[in-house]
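K.L.:
Quick one: sequence and predicted model below, then my questions.
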Amino acid sequence: MKLLIKLYVTLFKIGMFSFGGGLAMIPFIKKEIVDSNHWIDFSTFKDIIGISQMTPGPIAINAATFVGFKVSGIMGSIFATLGVVSFSFILVSIATHYIMKFKESKILKSAMLGMRPAVIGLITSAFLLLAKSSYTLKDIKSIILGVIIGVLSFKTKIHPILIIIISAVLGIFFYGIF
């Protein structure tokens, strides 16, 4: 039971201090899950991020569910998942009550403007963390593949599912044939 509570509290903390969505949460999730608690290793963490990007649902919830299961089975999944969503649920419940009262608040607007660059920084940090440890910076084929997919993603309106399929085909071509 102690481990389940630790899972809940750790994931609650991640949910509480992670603004900006799943990608912005990656550095914080890594610090808590891999570095501080050693529940999984970094290689498994990278796999979770990859799988979370391909499966429905937010990265934080998918990661929490996986880590919880790895650490303490189904009950671990339940406690970890509830932990990561609890703060958001509480915050949204409270915010909906007061949103109209403070929607024109200069302090609130200023705080939101201040958080935007931080979110971009956290997303950039997540990108660099994953890129640094993957084959992307070590293999010319991966660099070429990354550039092609990056340009397609940024310059076209190709659906993300099609991007994943194109990546798989290019992966087969680059790594399977040559």
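P.N.:
Structure's in. What do you need?
K.L.:
C-alpha from now on. contacts and neighbour counts both.
P.N.:
Noted.
K.L.:
any idea which helix is longest in the chain?
P.N.:
When the chain is parsed with DSSP state H, its longest helix is helix 59-102.
K.L.:
Which neighbouring elements make contact with that helix?
P.N.:
helix 2-17, helix 22-30, helix 42-54 (3 or more CA pairs under 8 Å, 6 or more residues apart in numbering; DSSP states H and E).
K.L.:
buried set for the helix or strand harbouring K132?
P.N.:
Assigned by DSSP states H and E, K132 falls within helix 106-133. Residues of helix 106-133 classed as buried: V119, L122, I123, S125, A126, L130 (neighbour count, 16 or more other CA atoms under 10 Å).
K.L.:
dropping in the other structure now:
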Amino acid sequence: MKLLMLFLSFFKIGLFSFGGGYAMIPLIQKEIETNNYLPASQFADIIAIAEMTPGPIAVNSATFVGYKVSGVLGSLFATIGVALPSLIIAILISRMFFKYQNHPLNESIFYGIRPVIPALIMTAAIFVAETSIFPNGLSNLSLRGLFSNPLGVIDIPSIIILIITFVSLIKFKINPILAILGSGILGVVVFSIF
């Protein structure tokens, strides 16, 4: 039963996601929380692992969650669940899409979907930032606690790594792969000191 639930959860994610893996992150988070697959605190770890491993983030996330919930079979069911809707849709509508690609209704649908994608990506970024920068979460954050003991509320080493990585990406335009590797090395150094 658990395997079927994993399959259906990730099938739903694959079916209703537009805009690639990053746009799927809020849907994955919602399914994980709704079905109690993993604690919410582990969601940032899922994103980090899915980012570091080769392949699409949605498939990597599904594989990781499935493995955590039901081992190798769980990872198989979750991965097939997230990938199957794309395969089915591609097979069913490929001919019709190219025939009606420039139809005004088709273009209007995609113009309506496009603004949702950045919103979904920003939602995922806010959630990951919340779990990375605020160790106790934003729901437990109070202005009094922030001003009376900012070091107990904000994870300073994470902010240091965030700023260094952001400046490196924007100002020096380093390769994102190098940014990930550098951030990992910096994390080992900073978190072993603090």
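P.N.:
In hand now; what should we look at? Worth saying up front: this structure is predicted, and the values here are computed from it rather than measured.
K.L.:
outside of the helix or strand just after the helix holding K132 of structure 1, which residues touch it?
P.N.:
Sequence-wise, the next helix or strand downstream of helix 106-133 of structure 1 (DSSP H and E) is helix 140-155. The contact list for helix 140-155 of structure 1 (CA atoms under 8 Å, 6 or more residues apart in numbering) reads Y135, T136, L137, I158, P160, I163, S167, L170, G171, F174.
K.L.:
Compare those residues and tell me which is most surrounded.
P.N.:
Highest neighbour count within the contacts of helix 140-155 of structure 1: L170, with 18 neighbours (other CA atoms under 10 Å).
K.L.:
Select from the contacts of helix 140-155 of structure 1 every entry located in helices.
P.N.:
Of the contacts of helix 140-155 of structure 1, the ones assigned to helices by DSSP H are P160, I163, S167, L170, G171.
K.L.:
Out of the residues you listed, which is nearest to V92 of structure 1?
P.N.:
Proximity of those to V92 of structure 1, judged by CA to CA, is greatest for P160, which lies at 28.8 Å.
K.L.:
what does stretch 101-114 of structure 1 correspond to over in structure 2?
P.N.:
Correspondence between stretch 101-114 of structure 1 and structure 2 is established over residues 99-112, with TM-score structural alignment as the criterion.
K.L.:
tell me, the one helix or strand R144 of structure 2 maps to lands on which residues of structure 1?
P.N.:
Per DSSP H and E: R144 of structure 2 is located in helix 143-148. Under TM-score structural alignment, helix 143-148 of structure 2 has no counterpart anywhere in structure 1.
K.L.:
Can you name the residues that contact the residue nearest in space to the middle of structure 2?
P.N.:
Nearest to the geometric centre of structure 2 sits I25, at 3.6 Å (CA atoms, centre = their mean). Residues counted as contacts of I25 of structure 2 (CA under 8 Å, 6+ apart) are A58, L120, I121, A124.
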